[in-house]
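Colleague: Quick one, what's the 3D model for this:
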Amino acid sequence: MRFLTVLILALTLFSAPLAAQDTDSEEPGGFIVNLLEKALSGDNRYIQVTGLEGALSSHARVKQITIADDDGVWLTINDAELEWSRLALLRRRFSVETLTAGEIVVARAPTPIEQDPELPTPEAEPFSLPELPVAVNIDKLEVGRLELAEPVMGIAAELSIDGTLSLADGTLDSSLEITRLDRPSDRIDLKAGYSNENSHLSLDLDVQEDAGGLMSEMLKIPDAPALALTAKGEGPLDDFTADIALASDGEDRLSGQVQLKALSDDDGTDDGSDATAERQSIGFAALLSGDLRPLMAPEYREFFGSETRLDVAGRSDGGGAMSISRLDLRSQALELAGTLDVAEGGRIRSARLDGAITPPAGDNVVLPISGPPTSIEGARLALRLDEDAGGAWRLRLDLDRLARPGLELAHGEIGADGVLDQSSGFSIKGTIDGALTGLDLKDDALNAAVGKDITLAGRFERPDAESLKLEDITVSGADYAARISGLIDGLGSGFHMIGNAEITARDLGRFSKLAGRPLGGSVTARLSGDGTPLGGFFDVTLDASAENLKSGIAQLDPLIAGKSELSAAAARDENGLRLSRFTLDGRALSAEATADLKTRDSTATFTARLDDLGRVVSQLSGPVTISGDLAKKEATWSGTVNAQGPGESTATLTGRYGEDGTADVDFDAAFSEAHRFIPEIRGIVKAKGHAESDGSLWRIATRLDGPAGSFADLTGLIENDGDADLQFNASLARIERFVPDFPGTVTAKGAATRSGSVWAVDANATGPAAISTSLSGTLDESTMQADMRADGQLQLAAANRFMTPNSVQGLARFNLALRGKPGLEALSGTVSTSGASLALPSVPTALTGIDATVQLASGRAQVTAGGTLRDGGTIRVSGPIALTPPMDANLTAQLNDLVITDHVSIESSANGQLAFRGPLLGGGTLSGVIDFGETNINIAALSGAVGAAPIPNIRHIGEPAAARRTRDFAGLISSGNGEGGPAIGLDLQLNAHRRVFVRGRGLQAELGGAVHVGGTTRNVVPSGQIELLRGTFDILGRRLALDHGLITMQGQLQPVMDFAASSSTSEGTATLQISGPLDAPKIEVTSDPERPSEEALAMLLFGEDFTSLSPIRIAQIASSLSTLSGKGGGFMTRLREGLGLDSLDIGTDASGSGQLGVGNYISDNIYTDVSVNARGETELNLNLDLTESLTAKGTADNAGETSLGLFYERDY
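Modeller: All right, here's what the predicted structure looks like:
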């Protein structure tokens, strides 16, 4: 209505001089409309008047008025009418019969206009009505529909307004009734009057609304109850009382009185007359109380309790002095009390404020503040100011157990004290200190960075309203601090700053979790200078130092290790931006730069040097330097960048770029160290290129030249909208450097074009040994849909350099398609090979005649493959594998008559079936059963000598690259972390129930049994054992029957053996034991009672004491030791194998007579042996394995003696 009233008044002013004219309408855009729009519009306010009629008559109409700001129209007034008396205006009275508006729409609140802050004058002014040049009398004020959109108050509403207004001769008489159209029972009635003549004030406000009304919704009162607010009072200003009451749902919530009363004070002055001058003062008092809990959210009700009370009293003098003698605000948890004394002119004489928050239950209470729920266990506030004490002031605030989502604070305190000088303005200075203890930000990364305890300290001074001085304002944590000192001037104008700031962090590791990587080191930085942030002016210097920085980035950490110093100076003014100094000096990296940047002419130079490129790229060594010069003339940048690296490596980049988009770039590079990455490339690799743009089209031409005539060309056009037409042609000569078996040259050529968002590719490559491939199709960048096809064949040997020491040979054919969004789900086709071979030196074995087919579809690969083991037997694998993590698989492997041998010490055969189920990347299970046939283990050939220690780890110092590469190819360099890849579950049954022969060093034994392998590949858990069936130990012609023998698996499937044979004499019992890892067993001779090992050995061999042995017997002991060390027994092994026997033994029996024994398997479960001694005695033994646990044994000799027995053996 304010704008409507202003409009009407404006119409009146224009009407007066023209009242006698007959014109009573104004065309759109006419003189009056234009004048009104121009007069009423202003900063961020735009008025538009449409359909003005009868501007100079007694009945004026306006079809529409809109008011807008920079964000659009926010107020619309439709169908406004005015009926008024033009003659009354001649008597200086604005008399209106009717002022109406059909509709007013408020779409939102107007965008505020930023204005310079203006402090109110310190002097108070007595109330009086404005004296207008004309009396205003409106008999009827009506708005049929006032629409308030939701953005205005958070809820949409439609209102109507009816009222009257009279303002004449210093007297106000008004009546206003506002009714909500969609809720007629919701209304506001206001009657107000005032007279300047007798200072008589009358007020009658009555607000009523039902549940869910505008005020309860806007104030977010729980359950939006019905509200009633009244304020009534009448009387002179020097003796006025207003009764105020607030109710909800018919229950009183807050009530009380506001009083104004005249006071009289003798000012003590004498003007020479008999009368004493008196100054009129107004005393004021307010006492309001009630139970506000029903109006508050449930979590706030404990804070307020059953009664909230405000009691305030004071006085206001006509000369501007004011005092509050009593301020008392209380609730169940809050106590706030204070006083204030302000002298004439606004000078504060004294102030006191004390407050406390004490939870009623003694635990904590939720504060009634906006935002997330905030609770506190206690708080105390104290403020003191005394002008009589030199303007000294003091402030203290303490908090206990503050908590809100994302924050907990055990204790916080802040204090400040100083002096307020009001002698010539408002100058304040002081010191500030504070501390936060037990801080918990509910985030591990933030807690680690900030710490539990923080302190604040420093000094400040505000000499006037325009400046603020800070001295050593410091925020400190456990091992970090930030300090600032300076002067901020022009707070209301330019915001000019001058000073310095310093930051120290002694351990950057505390910020590791926040950065998401392991940080380390210490940093100190100091920034000093001056500037005007609002204007963008500054002149600053920065000096920083760091030690032992760590970023957690492997390529960066070597560059920032040790001590680094950084220094910079920069300034910006109306002439441009200048970097007069930038230097970085570190142990590995150093740099310098200067720049002078202006709108039209600019220059910049830089130099950087790395002492050893090997810090970043391990294959290279030597310094690298990069330098450059840039310049801008008018609207064009130009420059050159040079680089010098290890060996003869160089690079130069020159170019020009204009603001119109034109450009011209050339580069020329040579790299002499390619052999450090690919040893087969010897020589210099050169690269040259040129690119130019006319502002809409780039033309590029690049060429790469390598040794032996190898090259690669890329040429084409690229438009600014992204369309492109590119061609490439490449040739790699002498590929036998990479794949020795296939000499020749590989060539590739093709084209790639882009139209709109679609790339089209057509390329092919050919090479020796039937190598060929082609690629064609399209890719739409906008939809990421591909339609690509690849066909051809490749030599598998090309992969050998990536899988050493293993190797593969053969030709792979592929026919693949990619249709849909690029990814494995969209890949289909077939990859196959026939007659390929795979060598696995670490096993050691090889697969030949490999036939394999892989069918790809829907993100899965169906694998079918088979091959023949080099030493005999076949293996076939089949099943599906998912191509996306975790790569679920369901594979089956069939083992048929596999010959397992190292051609030295172990030979066996295996049959079985294995299955893999589950994710290949971890969590799957390998299960199955493998049955081993006859197995022969020669312990003499396994380790060379009993007790021989393995070769220790060798640390190679100054190892040549060729030697290291040889060891790498041989698989002798470990680069892993020892975890051995993902954990695969194991459930394997290894069966070797009989015919496991262990021979060598005088040992002849047959074993049988089974081993189960469980656990995972990271934690193998074997169980079971291969145990002795029969066996002897021959040493110095003496045969000892084995008492004990077994082979078990330990740890990561390490075979461990344990054999023992004993002999008893009248001197005691001697035992010979061979035990330990299969490839490095140890021999030990013991006796009972205990004797030295050489005496135990003598007793074992000869049944005599060592001291009584003849030289011949001692020589025999030496011969026995030779047999134990693996240097004897070779003839017997060759004789046994030549005769086709499983066992051959030539020695002596218990009486010392010569004896010959032979043994052999008649079938898988029948074993027989025959022994003949020098006395002509013959014995035949027959063993029949009925089951795994039950064996029948029979014996017959030439004397007619026979025996038969059943033996039950069970492995627990």
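
Colleague: C-alpha from now on. contacts and neighbour counts both.
Modeller: Fine.

Colleague: Spit out the contact partners of the residue lying closest to Gly477 once chain neighbours are set aside.
Modeller: Among residues not flanking Gly477 along the chain, Ile454 sits closest, at 4.9 Å (CA to CA, 6 or more residues apart in numbering). When contacts are counted by CA atoms under 8 Å, 6 or more residues apart in numbering, Ile454 touches Ala435, Leu436, Thr437, Val475, Ser476, Gly477, Ala478.

Colleague: and Ile454, how far is that from Leu1204?
Modeller: 92 Å (CA to CA, to the nearest Å).

Colleague: now swap in Ala963 and tell me
Modeller: Ala963 is 65 Å from Leu1204, by CA to CA.

Colleague: again with Ala687
Modeller: 90 Å.

Colleague: neighbour-wise, which of these two wins?
Modeller: Per other CA atoms under 10 Å, whichever of Ala687 and Leu1204 has more neighbours is Ala687, with 19 against 11.

Colleague: In this structure that one contacts Ala701, no?
Modeller: No: the criterion here is CA atoms under 8 Å, and Ala687 misses it with Ala701 at 11.0 Å.

Colleague: Which parts of the stretch 751-900 of the chain are strands?
Modeller: Along the stretch 751-900 of the chain, the segments classed as strands by DSSP state E, counting those that start in this stretch run 758-766, 772-780, 785-795, 807-809, 811-820, 827-840, 845-857, 860-869, 874-882, 888-901.

Colleague: before we move on, back to that, can you tell me which of the contacts of Ile454 lies closest to Glu907?
Modeller: Ala478 (67.8 Å; CA to CA).

Colleague: Counting neighbours, what do you get for that closest one?
Modeller: Ala478, neighbours per other CA under 10 Å, totals 15.

Colleague: check contacts around Leu816.
Modeller: Counting by CA under 8 Å, 6+ apart, Leu816 has contacts Arg789, Ala790, Asp791, Leu827, Ser828, Gly829, Thr830, Val831.

Colleague: just Leu399 next, same as before
Modeller: Neighbour list for Leu399: Ile376, Glu377, Gly378, Ala379, Arg380, His411, Gly412, Glu413 [criterion: CA under 8 Å, 6+ apart].

Colleague: is it true that the fifth one lies in a strand?
Modeller: Yes: under the criterion used here (DSSP: H, G, I helix; E, B strand; the rest coil), Arg380 sits inside a strand.

Colleague: for stretch 636-652, the distance to its chain's centre please.
Modeller: Remark: stretch 636-652 is offset 36 Å from the chain centroid, using CA atoms, centre = their mean, to the nearest Å.

Colleague: can you give me the end-to-end distance of it?
Modeller: 20 Å.

Colleague: next up, for comparison:
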Amino acid sequence: MKAVRYGLIGLAGLVVLLLAGVAAGYAWLQSAGGRQWLASTIEGAASGPDMTLTLGAIEGGIPFDLTVASAEVADSQGRWLSLQGLHIRLSPGALLARRVSLEALEAARIEVVRAPVGTRPPQPEPADERQSASLLPQLPVGIEVRRLAVDELRLGEALLGEPAVLRIGGDARLERGGGGLDSHLRVDRIDDKPGQAVLAAAFDPARNRLDLDLKASEPEGGVIARTLSIPGLPPVTVTLDGAGPLDDWKGALVAEAQGRGRLTADAAVRRIADGHAVTLTAGGDLPAVLAGSSAALVGPDPALNATVVVAPDGGLALRPVALRAAAGTASLTGTVSADHKRLALTWEAAAGPDSALHGMTSGLSWREGMASGSVEGTLDDLAVALTAVLRDVAAGDAALSPVAGPEVRLELRSRMDTGKGDVRIGRLALDAAGAKAGAEGQVGGWGQTADLALSLVADDLSKLSALAGRPLGGALSLKGPVRRGATARSRPNCRARRATCPPAPRPMPCWATARR
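Modeller: Presented below is the predicted three-dimensional model:
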């Protein structure tokens, strides 16, 4: 009994010491030295090669009700973000329920001068052994912001093309483990160009229900019109509504630039045997909204129709994604793995006799063109194939027509490492009636190094006579290496068979003309 009694006394003493230590630490954080140590610790943890954080005075009751007088974030080019009057009020009782509850997250003023500049390449994301198709992040604790308020958010001209001053308010709740989301956000522009956007978003995994409601409007010369470079910068309104269970969800988007154009899109999600099928149908009157040549390429009646199947593990199947515009048609089908590192995609594109592209190639006529291709494999070993055909090129040109013939064909077969930029070209061929060109070999670092074998063959030089402006005859064959690097040298090997032509006006190297 004495041993038990002494053990309980010792345990009680240990608890008292721990509580005393916590109390002493809390009291020390309220002192000037403690506040300075906390600011230095946060600055050191947040700063790095591409970011420097500088904090002003920390006031209030740390850590549950504190105010940071000022904060600045800088990169290699100087300050790009500053903040004044940050107030954080935390509910201590919520921590016992594994929930971080911010009763208030407020700032008097935030200024973003420009986008940050990084000097280090982005680090690859760690491989996740268990992929999840959940719409929400799987957090170990719940997060709640009962009041979000920024009295003044100043955005620099470098971000939007003109300065803008906004006021932000809202609230949000995200349950731990992806258990649910409920959020509200309101953004008001409070400078000389008033506008507003209101968003409500909620997702309940237990009921598998998603609700979205977005309404945005701005007057002439606003941020949306300027960001999209809409001619005349007209007033813009955007609405997005969607509600229902994800087994049978429907939503609609309407965006209108007053007097310029209108975009509509309908989306639906339904459950099928392979997962969830997401369908999107979009179209509208867009030429007046677009600037320059883009308006002619899109045309008066563009359409996008897409069906994407999302598998339970997060993998994607495109069945297909199809686009129709004045320039032509295009489609994409295939699959993307759940980790987005393995692809199996095929695509097709076509431009017919009525394509808007004809008006942009006035110096070269053609009747129709089509292209198809595929990408398959992992990102570090991707097989890429391309076939493109252009028919009746320069049909009315007496010089070019014999060279092009009925069609000009391009073919590519290669393997690619997208991380290193290494490309192994198994076949690159351009075939026309007058000549054939080809290449094979390797390119490294997206063109930093190259080791290629090039070839050019013309079996009948007479087809080139009109283009050369003098009679030609015989055949031509050129082959040789092309290397790029510190010690790279290239010299083609030239062979001519039964080539006949008048003497050239000046000496020319063998690779520039056929030998007689």
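
Colleague: What value does the TM-score take for this pair?
Modeller: Remark: TM-score between the superposed chains equals 0.71 [TM-score structural alignment, normalised by the length of the second structure]; 444 aligned residues with a CA RMSD of 4.7 Å.

Colleague: ok, back up a step: tabulate the strands of the stretch 751-900 of the first structure (CSV), appending distance to Leu11 of the first structure.
Modeller: Below are these laid out as CSV (distance: least, CA to CA, whole Å):
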stretch, distance to Leu11 of the first structure
strand 758-766, 65
strand 772-780, 65
strand 785-795, 68
strand 807-809, 100
strand 811-820, 71
strand 827-840, 79
strand 845-857, 82
strand 860-869, 83
strand 874-882, 83
strand 888-901, 85
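
Colleague: Any idea which of those gets closest to Gly430 of the first structure?
Modeller: Comparison of those against Gly430 of the first structure by CA to CA identifies strand 772-780 as nearest, at 67.9 Å.

Colleague: Do a quick rundown of the helices in the stretch 951-1100 of the first structure.
Modeller: Applying DSSP state H, counting those that start in this stretch to the stretch 951-1100 of the first structure gives helices spanning 961-969, 1093-1102.

Colleague: re earlier: please pick the buried ones from the contacts of Ile454 of the first structure.
Modeller: When these are checked for burial by 16 or more other CA atoms under 10 Å, the buried set is Ala435, Leu436, Thr437, Val475, Ser476, Gly477.

Colleague: Select the longest helix from the second structure.
Modeller: In terms of residue count, the longest helix belonging to the second structure (DSSP state H) is helix 2-29.

Colleague: Show me what stretch 307-316 of the first structure is in contact with.
Modeller: Contacts of stretch 307-316 of the first structure (CA under 8 Å, 6+ apart): 281-292, 322-332.

Colleague: Of the residues you listed, select the buried ones using a PyMOL command.
Modeller: A single PyMOL command selects the buried members of the contacts of stretch 307-316 of the first structure (16+ other CA under 10 Å):
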select buried, resi 281+282+283+284+285+286+287+288+289+290+291+292+322+323+324+327+328+329+330+331+332
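
Colleague: among the contacts of stretch 307-316 of the first structure, which are in helices?
Modeller: Nothing among the contacts of stretch 307-316 of the first structure maps onto helices, per DSSP H.

Colleague: In strands, which of the contacts of stretch 307-316 of the first structure fall?
Modeller: Under the assignment DSSP state E, those contribute 281-290, 322-330 to strands.

Colleague: re earlier: among the contacts of Leu816 of the first structure, who's most crowded?
Modeller: Leu827 (22 neighbours).

Colleague: Verify the contact between that residue and Leu856 for me.
Modeller: Yes: using CA under 8 Å, Leu827 of the first structure is in contact with Leu856, at 6.7 Å.

Colleague: quick one: the helices in the stretch 401-516 of the second structure?
Modeller: 401-404, 465-468.

Colleague: Please spell out which residues along the last one are buried.
Modeller: What it means is helix 465-468 of the second structure. Buried, per 16+ other CA under 10 Å, within helix 465-468 of the second structure: Ser465, Ala466, Leu467.

Colleague: Redo those residues as TSV? Include distance to Arg270 of the second structure.
Modeller: Shown next, in TSV, are the buried residues of helix 465-468 of the second structure (distance: CA to CA, whole Å):
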residue	distance to Arg270 of the second structure
Ser465	63
Ala466	62
Leu467	60
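
Colleague: right, and out of the residues you listed, which lies closest to Arg89 of the second structure?
Modeller: Lowest distance from Arg89 of the second structure to the buried residues of helix 465-468 of the second structure (CA to CA) belongs to Leu467, with 79.0 Å.

Colleague: what separates the closest one from Ala202 of the second structure, distance-wise?
Modeller: Leu467 of the second structure is 67 Å from Ala202 of the second structure, by CA to CA.

Colleague: next one: Glu407 of the second structure
Modeller: Note on Glu407 of the second structure: its distance to Ala202 of the second structure, by CA to CA, is 55 Å.

Colleague: Ala450 of the second structure too?
Modeller: 53 Å.

Colleague: all helices for the stretch 551-700 of the first structure, in order.
Modeller: 557-560.

Colleague: Show me where it has its strands.
Modeller: Taking DSSP E, counting those that start in this stretch as the criterion, the stretch 551-700 of the first structure carries its strands at 563-573, 576-586, 589-597, 602-610, 624-633, 636-644, 650-658, 662-671, 685-694, 697-705.

Colleague: of all those strands, which lies closest to Ala482 of the first structure?
Modeller: For those, the distance to Ala482 of the first structure is smallest for strand 563-573, at 18.5 Å, taking CA to CA.

Colleague: Any idea which of the strands of the stretch 551-700 of the first structure gets closest to Ser1093 of the first structure?
Modeller: strand 563-573 (62.8 Å).

Colleague: Return the residues in contact with the aligned residue in the first structure for Gly56 of the second structure.
Modeller: Alignment note (TM-score structural alignment): Gly56 of the second structure maps to Thr50 of the first structure. The contact partners of Thr50 of the first structure, taken as CA under 8 Å, 6+ apart, are Pro28, Val62, Lys63, Gln64, Ile65.

Colleague: now the second structure: which of these match?
Modeller: Compared against the second structure with both residues aligned by TM-score structural alignment, their matches' CA atoms under 8 Å, these retain Val62, Lys63, Gln64, Ile65.

Colleague: List buried residues within those residues.
Modeller: Judged by 16+ other CA under 10 Å, buried ones among those: Val62, Lys63, Gln64, Ile65.

Colleague: Sort out for me which of those residues are in helices.
Modeller: When DSSP H is applied, those are split such that none fall in helices.

Colleague: The strands of the stretch 551-700 of the first structure into a markdown table, with extra columns for distance to Ala752 of the first structure?
Modeller: Output for those, formatted as a markdown table (distance: least, CA to CA, whole Å):
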| stretch | distance to Ala752 of the first structure |
| --- | --- |
| strand 563-573 | 47 |
| strand 576-586 | 44 |
| strand 589-597 | 40 |
| strand 602-610 | 38 |
| strand 624-633 | 34 |
| strand 636-644 | 30 |
| strand 650-658 | 26 |
| strand 662-671 | 22 |
| strand 685-694 | 18 |
| strand 697-705 | 14 |
